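Undergrad: Output the structure for:
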Amino acid sequence: MAKITEETMIDITFNEAFADTLHQHLKTPVIALQFDLQIGSLHRLNNALDPFWQLKAKHDSNSTAAQLVAAAHQQLARLRKSTDAGEAVRVWWSDSADDTLGFLWLCDRLKDQQLNVTHIKVPLTVANYQNRDVLKRFATLGDIDSDAVNAYLDTAKNLSYSLRQTYSYEWRALSAANAPLRVAINGHMVGVPADFLDGALRQAMLNIKLKPVSFAKRTRIITETLTAYPIGVPAWWYRHRLAILNDRSNK
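TA: Got it, this is the predicted structure:
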């Protein structure tokens, strides 16, 4: 088990909901780097004009593209300030696509820095959940109960300078490929076409009968898809793809 000094430590996660859980439970500073890296260009953090920002703003929230860029840069500035100050870093991640990509990105970001870095990989499948005969599966770390956090603290492992260098090579390979969508298959990050998950939406559309179109039906289709395929794909991406499928069906 890796030990770090609490007073000079920053926790990092790639899920905003889990960042709130950590902050409330551990009472430590937490940086949420939820960049949805499984979608779109992996170079967009350096490009405020990348189409990703407009796409997410259209389908995700009331935020504009400019506000999304500003929020991302604010978290990046917090990270830079902490690492420049030499603070220890504890990274929380999982096997989800966004977490894995975020972890690889962070390793590349910190590959040349002499920092005390540890990481905690949280399982998304838990047997005997809450001491019951239940096999619990989580889509993202945002679904993890705050009561479970303490159990993972002792699993922290050192993320050495050498390991960060090694993981950074994987990040660079994925960046070079630059697929429109990425999924985790057998522990490997794989770039796939943008319509790779459309079949899941089509099945839900058949079950619910999209026509006539309504906001309630669209919401049900997204909810059913997220429930049937809890693989960490954000709802806004399914909303985007559903709009495309609906437009095609009207032609």
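Undergrad: CA atoms for contacts and neighbours, from now on please.
TA: Will do.
Undergrad: could you say which helix or strand contains Leu37?
TA: For Leu37, there is no host helix or strand (DSSP states H and E).
Undergrad: This structure: strands as residue ranges?
TA: In the chain, the strands defined using DSSP state E lie at 9-13, 30-32, 88-93, 117-121, 125-127, 135-137, 157-158, 181-185, 188-192.
Undergrad: Now tabulate those strands in a markdown table and tack on distance to Gln24 and mean neighbour count.
TA: Listed next are the strands of the chain as a markdown table, based on distance: least, CA to CA, whole Å; neighbours: other CA atoms under 10 Å:
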| stretch | distance to Gln24 | mean neighbour count |
| --- | --- | --- |
| strand 9-13 | 12 | 22 |
| strand 30-32 | 10 | 23 |
| strand 88-93 | 15 | 23 |
| strand 117-121 | 18 | 21 |
| strand 125-127 | 22 | 12 |
| strand 135-137 | 23 | 13 |
| strand 157-158 | 23 | 17 |
| strand 181-185 | 30 | 19 |
| strand 188-192 | 31 | 16 |
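Undergrad: Let's compare: structure for the following, please.
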Amino acid sequence: MIEIVFSESAGGSLKIAQHNGEGTYPGGCVGVILSHADGSAPTRAELKAAQREAEASARAAWEKAVPLGGNAADVFAFHLALSVGDIGDGGMGAGREAALGALFACYPAEGEAAARELLERSRRDWSTVRARMARGEQARVWYSQQPDEMCGLCWFMAQLRDCPGAPEPALMELPRWESDGETLVQKNGWADVAPEEWHRYLTLQRETPPPFVRACANRWRELTQENAPLRAVVNGRLIGVPENFYDPLILREIAAEEEVFQEARLIGRILGKHPLGIGDGWIALRLEALIESGALEAVSPAPKKGPRYRRTLKKA
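TA: Have a look, this model is predicted:
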């Protein structure tokens, strides 16, 4: 079975899930990051306690995991961020490289190279997937209501037009919410699924009727012709929207800040409060636009290493 996901994180988690729980627990070091709300540094004892807790949690997760099966070579992660930027060339051309480059611009040291590598890998992977499907192998597409994954689903169905005779893919849609009877859980996409959880979703697999394939492919064709600067899922439908579509949420959180605030903390709060499928790169781009418009002012320089948004901003 060819496994198709639409983010590097989901692909990595799925590969681990294939053999997670097999044999004896391998152990290994578990890293932790600990911070206090007041900015003070954690003590050595607090760090050790947090690490012990994380290691115990990792072992418990391993012991309850059910291996998904399969091989890492069957997993293909098309991390194309198709909800953002130019898709007029179909999704893997120069426009996509420019869009990825813009999103990764907040990582100045490695962003451009990472964008180029992701696109080149996606092109190679698609050639491999197309050849395997042409030989009769079935693909399984893992998607959700997250905009990149919805775009990925439509994009993949459109690519099947180049694969005459390929089996219809199987579909795995992430539930919009889950509950254990006491707690409600809403995952933002397959990247939020831990390795020990993947096997629980196998019962949701369904075959894809040909009309669904055509509908997704036609929707992708319409979106590429429209070529809006952004795509979002609104009332369950994937539509093109203006680049300032999420700005009201961003401005609302800026209004709640002090006059001078940390950009990284603002981005983290937006992502935590509004899990709409947008990433730190897009929010950083919109904040840069607000700086250029004069609504915000950068009062500290961006660091030479790490994300550019680790700086201080001021309301103008």
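Undergrad: one step back: adding distance to Arg239 of the first structure, write the strands of the first structure out as TSV.
TA: Conversion of the strands of the first structure to TSV gives the following (distance: least, CA to CA, whole Å):
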stretch	distance to Arg239 of the first structure
strand 9-13	25
strand 30-32	23
strand 88-93	25
strand 117-121	29
strand 125-127	26
strand 135-137	23
strand 157-158	38
strand 181-185	15
strand 188-192	18
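Undergrad: For the counterpart of Ala191 of the second structure in the first structure, list the residues it contacts.
TA: Under the alignment (TM-score structural alignment), Ala191 of the second structure pairs with Gly142 of the first structure. Gly142 of the first structure is in contact with 15-18, 21, counting by CA atoms under 8 Å, 6 or more residues apart in numbering.
Undergrad: Equivalent analysis for Ala105 of the second structure, please.
TA: 111-112, 281.
Undergrad: In the first structure, what residue corresponds to it?
TA: Counting by TM-score structural alignment, the partner of Ala105 of the second structure is Lys58.
Undergrad: I'd like the distance between that match and Asn46 of the first structure.
TA: 20 Å (CA to CA, to the nearest Å).
Undergrad: Please enumerate the helices of the first structure.
TA: Applying DSSP state H to the first structure gives helices spanning 16-26, 51-59, 65-84, 97-109, 149-153, 161-177, 198-208, 215-228, 235-249.
Undergrad: among these, which is the most enclosed?
TA: Ranked by mean neighbour count, the helices of the first structure are led by helix 97-109 with a mean of 23 (mean count of other CA atoms under 10 Å).
Undergrad: out of the helices of the first structure, which comes closest to Val122 of the first structure?
TA: Val122 of the first structure lies closest, by CA to CA, to one member of the helices of the first structure: helix 149-153, at 7.1 Å.
Undergrad: can you tell me which of the helices of the first structure comes nearest to Ile10 of the first structure?
TA: Short answer: helix 65-84, nearest of the helices of the first structure by CA to CA, at 7.3 Å.
Undergrad: so what does the closest one touch, helix or strand wise?
TA: Counting contacts by 3 or more CA pairs under 8 Å, 6 or more residues apart in numbering; DSSP states H and E, helix 65-84 of the first structure packs against strand 30-32, helix 51-59.
Undergrad: Could you save the ones you listed as JSON lines and add columns showing distance to Ser146 of the first structure?
TA: Rendered in JSON lines, the data for those read as follows (distance: least, CA to CA, whole Å):
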{"stretch": "strand 30-32", "distance to Ser146 of the first structure": "14"}
{"stretch": "helix 51-59", "distance to Ser146 of the first structure": "28"}
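Undergrad: can you tell me how far the counterpart of Arg220 of the first structure in the second structure sits from Asp280 of the second structure?
TA: Taking TM-score structural alignment, Arg220 of the first structure has Arg265 as its aligned residue in the second structure. From Arg265 of the second structure over to Asp280 of the second structure the distance is 11 Å, taken as CA to CA.
Undergrad: And Pro229 of the second structure, by the same measure?
TA: With CA to CA as the criterion, Pro229 of the second structure and Asp280 of the second structure are 17 Å apart.
Undergrad: what does Val241 of the second structure give?
TA: Val241 of the second structure is 19 Å from Asp280 of the second structure, by CA to CA.
Undergrad: for Ala98 of the second structure, same thing?
TA: For Ala98 of the second structure, the distance to Asp280 of the second structure - CA to CA - is 17 Å.
Undergrad: again with Pro108 of the second structure
TA: Applying CA to CA to Pro108 of the second structure and Asp280 of the second structure gives a distance of 14 Å.
Undergrad: now Ala49 of the second structure
TA: Counting by CA to CA - Ala49 of the second structure and Asp280 of the second structure are separated by 30 Å.
Undergrad: Also Ala134 of the second structure?
TA: For Ala134 of the second structure, the distance to Asp280 of the second structure - CA to CA - is 37 Å.
Undergrad: Next up, the contacts around Phe14 of the first structure.
TA: Taking CA under 8 Å, 6+ apart, we find Phe14 of the first structure in contact with 32-35, 92-93, 98-99, 102.
Undergrad: Kindly report the same for Ser82 of the first structure.
TA: Neighbouring residues of Ser82 of the first structure by CA under 8 Å, 6+ apart: Ile10.
Undergrad: The first structure: which residue goes with Pro147 of the second structure?
TA: The alignment partner of Pro147 of the second structure in the first structure, by TM-score structural alignment, is Ala97.
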